[in-house]
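# Just to be clear, the model below is a prediction. Sequence and coordinates:
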Amino acid sequence: MSLTPPTFDQAEYLGPPAVPPAFDSAIFLRAIAFGIAGAIAGAIVYAAFIGITHIQIGYLSIGVAYLVAKAMTMGSNGRGGRPYQVAALILTCLAVAFGNSLLLWWEIKDQGILLSPRVLYFLGRFGLMKPFLEFQHSPGGAILGLFILFIGLRAAWRMTSGEPGAVRHPFAR
């Protein structure tokens, strides 16, 4: 039995190549609007849980990422891609920061501090910096918190990929 070497003169396709759907800005804006709603809901749940229980658990950021990504997926009717993924990451980070800002506001609201643009600026700045400020108190806890946030961001990235049959929950491989 003699084997003939393969030739690469001609390519044979099994079917037509998959063409990704064209980018539709109206659908993307709808997904962003849904994502913002998910981010606001996630931030409120994040802050309310920590404010009521006084238990700061990093896994809440995974829930926030899930809410944002799920809302964006619903808003886009399952579409996705790089713009959706980047938007999901940004909205998730902003939602966690907003949750941290809400927690600080909850602590200072009884001290007679009025919500002015300057106070809102400092609340927002604190919210964005809080995961890194944790290094002053507990470096190990800060690293763990950032790692858990990374897991949530990874889940949001995968959930908004737009791939058919893509995993739609945060704990998939």
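Done, it's in.
# going forward, measure contacts between C-alpha atoms and count neighbours the same way
Will do.
# Setting aside sequence neighbours, what's the nearest residue to residue 127?
Nearest residue to residue 127 in three dimensions, chain neighbours excluded: residue 97, at 4.1 Å (C-alpha to C-alpha, 6 or more residues apart in numbering).
# how close does that neighbour get to residue 73?
According to C-alpha to C-alpha, to the nearest Å, residue 97 stands 22 Å off from residue 73.
# Residue 95 now?
Per C-alpha to C-alpha, residue 95 is found 17 Å from residue 73.
# what residues are up against the residue lying closest to residue 87 once chain neighbours are set aside?
Closest residue in space to residue 87, ignoring its immediate chain neighbours: residue 32 at 7.3 Å, by C-alpha to C-alpha, 6+ apart. Residues counted as contacts of residue 32 (C-alpha atoms under 8 Å, 6 or more residues apart in numbering) are 72, 75, 87.
# Second structure for comparison follows:
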Amino acid sequence: MRKTLRRLRRHPRTLIGTALALVVIAVIALAALPHHRTAPTVYTPQVRTRVYSPFTACLLTGASGITDTQTAPVWAGMQTASTNTRTQVSYLAVQGAQTASNAESYINALALRGCAVIVTSGTAPGQAADQRAPALARITFITVGAPASKAANVTAVATGTAAGVSHKVAALLTAAIGTHTTAP
């Protein structure tokens, strides 16, 4: 190392040449770096989730589910109300015997699930709602295609045109959710 330094002192041109070579290498290295002075582009993924209110509305149907011709407009009305109120909606079909006593266990399951509003479509689910409504006073029931009820928390919707049923269910569900959000 000392010998190298002595040689460089004896030959100033070598010292200048070495320094110049290092400067050239540094300039080339800097030139190779990107010159973008703009802020980096931040990728923000598009949010596709929907934020729901803390209330849930549930539909109890006969064995055919939401494909039944009487139930399809009910489900459409519930989806309209869901869009307007940000309430999550779901459905459950009664399996097995289409009787009120069998449908009662499904009403209980929906109540345990935390449904603020239970909509029923069909005779057996409607009768089960009518029988369980007094014990489930905090839940609002909307029955479509079932006889009128004496329970205060049950509203019966008469069958009619698909558009009429859909509109009526959407209006009743929107109103019911409104009462749940303002209640203490």
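Looks like it came in fine. This one's a predicted model, so the numbers in the text were calculated from it and none came from an experiment.
# Just the TM-score for the two chains, thanks.
Here the TM-score for the pair of chains, by TM-score structural alignment, normalised by the length of the first structure, is 0.25; 67 aligned residues with a C-alpha RMSD of 4.2 Å.
# picking that back up, if you rank the contacts of residue 32 of the first structure by neighbours, which is first?
residue 72 (34 neighbours; other C-alpha atoms under 10 Å).
# Residue 87 is in contact with that one, correct?
No. Using C-alpha atoms under 8 Å, residue 72 of the first structure makes no contact with residue 87, being 9.0 Å away.
# Run through who's touching the helix or strand in which residue 65 of the first structure is found.
Assigned by DSSP states H and E, residue 65 of the first structure belongs to helix 59-75. The contact list for helix 59-75 of the first structure (C-alpha under 8 Å, 6+ apart) reads 27, 30-39, 41-43, 46, 79-80, 84, 88-89, 91-92, 95-96, 148-149, 151-153, 155-157, 159-160, 168-170.
# make it 6 Å
For helix 59-75 of the first structure, the surrounding residues in contact (C-alpha atoms under 6 Å, 6 or more residues apart in numbering) are 30-31, 34-35, 38-39, 42, 88, 92, 149, 152, 156.
# What about those residues, which one has the most neighbours?
Highest neighbour count within the contacts of helix 59-75 of the first structure: residue 88, with 34 neighbours (other C-alpha under 10 Å).
# Counting neighbours, what do you get for residue 108 of the first structure?
Neighbour count of residue 108 of the first structure, defined by other C-alpha under 10 Å: 12.
# so how far is residue 141 of the first structure from it?
24 Å.
# try residue 94 of the first structure
Distance from residue 94 of the first structure to residue 141 of the first structure, by C-alpha to C-alpha: 21 Å.
# What are the boundaries of the helices in the second structure?
2-10, 12-32, 72-85, 100-113, 123-132, 162-182 (DSSP state H).
# wait, the first structure
Going by DSSP H, the first structure shows helices at 25-53, 59-75, 82-108, 117-133, 139-159.
# Please identify the deepest-packed of those helices.
helix 59-75 (a mean of 25; mean count of other C-alpha atoms under 10 Å).
# Cheers, nothing more for now.
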